[in-house]
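1. let's see this in three dimensions:
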Amino acid sequence: MIGLIAIIIVAAIAFIPGNETDNPASGVSDEAVSGGSNELASGDSNVSTSQGSDELVAAIGTHGGEPETGFNPITGWGYSREPLVQSTLFEKDSNGSLINDLATNYSVSDDGFTWTVDVRNDVKFHDGVPLTARDVAFTFNTAANSSGVDLSVLKNAVALDNYTVEFTLNDPQTTFIHKLAAVGIVPEHAYNETYGEHPIGSGPYRFVEWDKGQQAIFEANPDYYGQKPYFKKLTLLFMQSDTAFAAAKSGQVDVAEIPSSYANQKVDGMKIVSLSSIDARGITFPMQPDTGKKTENGYSIGNNVTSDPAIRKALNIGINRQTLIDGALNGQGEEEFTGVDKLPWGNKEAIFEDGKVDEAKKILADAGWEDTDSDGILEKNGTKAEFTLLYYSGAQERQALSVALSEEAKKLGINIKVEGKSWDEIDTLAHSTPVIFGFGTLDPTDLYLKYYSKSYDPANYNNIILYNNSVVDNYLRTAITSTDEDTANKNWQLAAWDGTTGFSEKGDATWLWIATINYMYIMDKDIDFGTPKIQPHGADIFGNILEWKRTEN
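-> Next comes the predicted model:
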């Protein structure tokens, strides 16, 4: 059986000079750990934009943005982030360690298929109705039958009594604990098809109103069982980052997410802070050649360029990641080589030296790629070393990285054509065309879904490259089913590189990982936001909202 898994990540939060608006140990400063102000640029005066000191107005696109289906955890609201309105069974502290929230204890059967969780008996929903194990079971069973949350591992949940819930799994995945920390609990008695528009939960904030396309308002829950929030009213404005910065300058908001290009701006009474993250940007490489195969939806499978390991390896070692970060991200990021470099299951032996143009050219030449017509693009057997790279058209930072990567690739004789698309368009092309994605979570299941051969699920981009390596599969299965954390982490690491094979560049070079991005915010100088939690894909700026307060001017 496993206890509360302590995930100590010493470098996921750093105040150093990122930004992402999206659809998932080095560099930690003492200021970051203590929640220091990290004033990269600020003015001299100190003015508050709030109507009251205990009110907070925030334009935070990265906290999930405006949810299409409302503030409903079953359809994805707050997944792996602070849901504000709802409570979770477990949560994660600023070090990434799992701690109790609604849960008071849990146990796992010897075979790993049955999980039993004890629930607090002193919690009420915002309408005064007590929260019980029936609500927990209802939430997870309903979520498992929806498309908003991936709970495919869950067979069913049953309330054994008012304060004990039993989960039965389809597969003995020890990482199920992370699901229990990710899904907010909804009330069975008040859940219906319009719940997301008028949510009731047991969290630190009560829902007040939602003006679609504009804002959502929340008020502190006076009956909250945990620490009471300092800010009694929280208003979320739904703005793009450029607009949010303008709103901050004009005094309309207290906190705003901003683009990395604004790192050196000065605004009177405000400070600019930057949070490093585990949110990595990487590019998929379709692993199979194009043989005319189609998906069940008729989408093309395979790519005759990226299926060549020489192309994949050459790009991985030939590009200079720091150059991309300095240019495309204005320095707001850190180099990333495996997608999980900063995490306990990251394999440092899989990290390599990049920017080695000559070595990359040699790899290509040895594999038969040469420029026979002097156009600067290599060829092999009549095929040009060129491919299209897709990015989500709503993400400026992904566009910038894609364009910068294309320039780096030209040094190697590889031509990358960059195109922005909607997610619906990307869905039809991702089996045959490289895509720049964002991933970053404290749940190692993410590795399993990316690289395990049988995890293929295009709806969630699981193993979208159709990777199949039996040795890697064995490591991944051992890791996800192991009840010993050290054994699990060791096998996660071996899946990346065991000295002979793996999913990293040293092995099959399945992805081209580039960087983890920093999240940047501008906020009132007098806001003390405590010790931020580790920032995952999509950010979690309110993960420690109970620590936030105003200080004396």
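2. CA atoms for contacts and neighbours, from now on please.
-> Will do.
3. what segments of this structure are helices?
-> With DSSP state H as the definition, the chain shows helices at residue ranges 30-34, 133-144, 176-180, 241-249, 309-318, 321-328, 357-366, 396-410, 423-429, 445-451, 470-481, 485-496.
4. in CSV, list the ones you listed along with distance to His198 and mean neighbour count.
-> Listed next are the helices of the chain as CSV, based on distance: least, C-alpha to C-alpha, whole Å; neighbours: other C-alpha atoms under 10 Å:
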stretch, distance to His198, mean neighbour count
helix 30-34, 36, 16
helix 133-144, 16, 22
helix 176-180, 23, 20
helix 241-249, 26, 20
helix 309-318, 48, 24
helix 321-328, 40, 20
helix 357-366, 56, 18
helix 396-410, 32, 21
helix 423-429, 28, 15
helix 445-451, 32, 21
helix 470-481, 37, 20
helix 485-496, 40, 22
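5. for Thr338, which of the ones you listed is the nearest?
-> helix 485-496 (7.6 Å; C-alpha to C-alpha).
6. give me the number of residues near the nearest residue to Ala144 once chain neighbours are set aside?
-> In this structure, Ala144 finds its nearest non-sequential neighbour in Leu151, 4.9 Å apart by C-alpha to C-alpha, 6 or more residues apart in numbering. For Leu151, the count of nearby residues is 20 (other C-alpha atoms under 10 Å).
7. residues contacting Leu151?
-> Contacts here follow C-alpha atoms under 8 Å, 6 or more residues apart in numbering; on that basis Leu151 touches Ala143, Ala144, Lys179.
8. same question, Pro434
-> Contacts of Pro434 (C-alpha under 8 Å, 6+ apart): Ile283, Thr284, Phe285, Pro286, Phe387, Thr388, Leu389, Leu390.
9. quick one on the thing from earlier: can you redo the helices of the chain as CSV with distance to Lys212?
-> Listed next are the helices of the chain as CSV, based on distance: least, C-alpha to C-alpha, whole Å:
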stretch, distance to Lys212
helix 30-34, 35
helix 133-144, 24
helix 176-180, 29
helix 241-249, 17
helix 309-318, 43
helix 321-328, 33
helix 357-366, 50
helix 396-410, 24
helix 423-429, 22
helix 445-451, 32
helix 470-481, 40
helix 485-496, 42
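10. one more, please, to line up against the first structure:
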Amino acid sequence: MNSNIYKKIKIIPKILTYKEKIVLSTLAALALASVAFIGMKWINRHSVFLAKNGGTYIEGAVGSPKAINPIFASANEIDNDITHLLFNGLFKNKNDEIVPDIATGLTVSEDKLTYTVKIRTDAIFHDLVPLTADDVVFTVETAQNETIRSSLYGTLHGVKIEKKDDSTVAFTLQQPFAPFPSLLTFGILPKHIWETVPIEAMRFAEANIKTPIGTGPFKIKRFKTNSLGIIKSYTLARNETYFQKPPYLNEIIIKFYPDSQTAIDALKNKNIDGLRSVPSSYQAIVTTKKTELTALSLTQYSAIFFNSEHNKQLSDVRIRKALASSINKTELVETALSGNGVIIDSPILPGFLGFNPSVKKYPYNPEEAEKLIAEAGWKKIKTGEKIAWQKGDDILKVGLTTVDSLETNSVLMFVRKQWEQIGVTVAPVIIPKEELAKSVIEPRDYDALLIGNNVGNDPDPYAFWHSSQIEVSGGVNLALYKNPK
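-> Purely as a prediction, here's the structure:
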């Protein structure tokens, strides 16, 4: 630096007043702070933050595991979540796209009926036994056995599987089905463990709970039970032999709680790091500066499915229209769901192929609902303080069934109140989640079923609305919709 300039700068403090020195110091500090702020923003913009290996995450879940087995898991949300950590399928959903998982290649025949899948040779189970085509064939054929009542039965019904060699299988369909690979995301079972288990005992086998073995990124390290032998927690350890990039976490601990309040208390007391889900009625309680609520948009919808075979009163379309028109959906979302929902009028979700925004809607109109019931030949009567509808000796009555959870119970009570306001007698039926498939869906034992339908990665409504899915075991055409075309 030029010596004359340096001397001039040096004498500045001597010629400034006290106030001028304060102002100059403040300006200098602000300038430095601005430079630091801009510098940090530049660093953040041009930096890539990488995850660090190690650590343990503790999650809470309400309920308990029933069968950590890909063949049964979809019937229980907890089982389904853990199964995805322990098992791999031929394909998987990655960012809403179906991509290979255990599969390494796929060939489709010209007639679109045969799908030949190549399997990777470096996938090994947690007990270090290699996965082969035999395991894939065993898993599919077991799921197709009607005796075990697998949730995959309807999906795989009529599909033929054949082993070509140790690393190749071929699926043959009865008719073309373009999204077929999206159905092959279920986990693969180890044949060497399960082939000795009698098929009728498979659902209750110890290997479902205490020693589930797959090929996934995590494996069971230990578990704890209560005095009744019910699982209290699992510790999952990183699978060091995983054929893909191992996860960053060393461990995941999953603790199970009997109800939402107990789980939320555990979160507030820092016994867990996170909760699998928080019912809308509890969200205000857990919202603090130290907690973060993440809302997920799911490819599923909840609806009420009418079974006119079970309740002949519902066979008249005017009654079904009346029930639909008597529900204030806007109020339902705001009150029963605390705003956590979007109103839809079609099983084809917005953004999916086939979505029609002009589909027939049934807006809230209780007067129109009562008019429709009267047109169907029912006469309004008084029963004490309430009104009802009578035709001959019959009273218009609908059983409303749902699974036992805070949110579905809240929705059921809301719908019950709205239907009773127009004079429809409602009989609520609340069942445990684990009994839904066996006790309700399979025997079609319901008048009206309030339930969520998981559309999955492909919008094809075949499984939920095709006529063939009414009688087939495991079929989920819950409305028993029939169309000869």
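11. need the TM-score between these chains.
-> Here the TM-score for the pair of chains, by TM-score structural alignment, normalised by the length of the second structure, is 0.74; 400 aligned residues with a C-alpha RMSD of 3.0 Å.
12. quick check: the residue nearest to Ala144 of the first structure vs Phe167 of the first structure, distance?
-> 11 Å (C-alpha to C-alpha, to the nearest Å).
13. ok, Val472 of the second structure - contacts?
-> Contacts of Val472 of the second structure by C-alpha under 8 Å, 6+ apart are Gly154.
14. at 6 Å instead, please
-> By C-alpha atoms under 6 Å, 6 or more residues apart in numbering, the contact set of Val472 of the second structure is empty.
15. same deal with the one 4 residues further on?
-> In this structure, Val476 of the second structure makes contact with Phe464, judged by C-alpha under 6 Å, 6+ apart.
16. aligned partner of it in the first structure?
-> The alignment partner of Val476 of the second structure in the first structure, by TM-score structural alignment, is Asn462.
17. next: Ser233 of the second structure.
-> Match for Ser233 of the second structure (TM-score structural alignment): Gln215.
18. was I right about its match contacting Met239?
-> No: between Gln215 of the first structure and Met239 no contact is recorded; they are 8.9 Å apart, counting by C-alpha atoms under 6 Å.
19. which one's more surrounded, the two?
-> Met239 (21 against 17).
20. what about Glu292 of the second structure, how many neighbours?
-> 10.
21. which residue lines up with it in the first structure?
-> Per TM-score structural alignment, Glu292 of the second structure is aligned with Lys271.
22. how close does its match get to Ala263 of the first structure?
-> Lys271 of the first structure is 10 Å from Ala263 of the first structure, by C-alpha to C-alpha.
23. can you check Asp443 of the first structure too?
-> 30 Å.
24. tell me the contacts of the closest residue to Ala256 of the first structure other than its chain neighbours?
-> Once flanking residues are discounted, Ala256 of the first structure sits nearest to Ala59: 4.6 Å by C-alpha to C-alpha, 6+ apart. Each residue near Ala59 of the first structure by C-alpha under 6 Å, 6+ apart is listed here: Leu236, Leu237, Ala244, Ala256.
25. and those, which is closest to Asp171 of the first structure?
-> Once C-alpha to C-alpha is applied, the member of the contacts of Ala59 of the first structure that ends up nearest Asp171 of the first structure is Leu236, at 39.0 Å.
26. which position in the second structure pairs with the closest one?
-> Under the pairing rule here (TM-score structural alignment), the equivalent of Leu236 of the first structure within the second structure is Ile254.
27. from the chain's centroid, how far away is stretch 240-257 of the second structure?
-> With C-alpha atoms, centre = their mean, to the nearest Å as the basis, stretch 240-257 of the second structure stands 20 Å off its chain's centre.
28. ignore the last one, stretch 85-101 of the first structure
-> The mean C-alpha position of stretch 85-101 of the first structure is separated from the chain mean by 16 Å, C-alpha atoms, centre = their mean.
29. go on, stretch 377-388 of the first structure?
-> The answer for stretch 377-388 of the first structure is 34 Å, by C-alpha atoms, centre = their mean.
30. the match of Leu236 of the first structure: neighbour count?
-> Residues contacting Ile254 of the second structure under the criterion other C-alpha under 10 Å number 23.
31. from Thr56 of the second structure, how far off is the closest residue to Asn53 of the second structure other than its chain neighbours?
-> Distances taken as C-alpha to C-alpha, 6+ apart place Tyr248 nearest to Asn53 of the second structure, at 4.5 Å, with adjacent residues excluded. Shown here: Tyr248 of the second structure relative to Thr56 of the second structure, a distance of 10 Å by C-alpha to C-alpha.
32. got it, and Thr288 of the second structure?
-> Thr288 of the second structure is 23 Å from Thr56 of the second structure, by C-alpha to C-alpha.
33. how far does stretch 441-453 of the second structure stretch from start to finish?
-> 13 Å.
34. repeat that for stretch 194-209 of the first structure.
-> 13 Å.
35. one more: stretch 292-303 of the second structure?
-> 29 Å.
36. alignment lookup: Lys329 of the second structure to the first structure.
-> Checking TM-score structural alignment: Lys329 of the second structure goes with Arg321.
37. next one: Val429 of the second structure
-> Checking TM-score structural alignment: Val429 of the second structure goes with Glu419.
38. give the contact list for the residue lying closest to that match once chain neighbours are set aside.
-> Closest residue in space to Glu419 of the first structure, ignoring its immediate chain neighbours: Leu390 at 5.1 Å, by C-alpha to C-alpha, 6+ apart. By C-alpha under 6 Å, 6+ apart, the contact set of Leu390 of the first structure is Glu419, Gly420, Val435.
39. do that again at 10 Å, thanks
-> 283-284, 398-399, 402, 416-423, 425-426, 429-430, 433-437 (C-alpha atoms under 10 Å, 6 or more residues apart in numbering).
40. quick revisit: the match of Glu292 of the second structure reaches Gln265, doesn't it?
-> Yes: with contacts counted by C-alpha atoms under 10 Å, Lys271 of the first structure reaches Gln265, the gap being 9.4 Å.
41. do you know how far His154 of the first structure is from Leu236 of the first structure?
-> Let me fix one detail, which is that residue 154 of the first structure is Leu and not His. For Leu154 of the first structure, the distance to Leu236 of the first structure - C-alpha to C-alpha - is 33 Å.
42. residues near the counterpart of Pro67 of the first structure in the second structure, how many?
-> With TM-score structural alignment defining the correspondence, Pro67 of the first structure maps onto Pro65 in the second structure. By other C-alpha under 10 Å, 24 other residues sit near Pro65 of the second structure.
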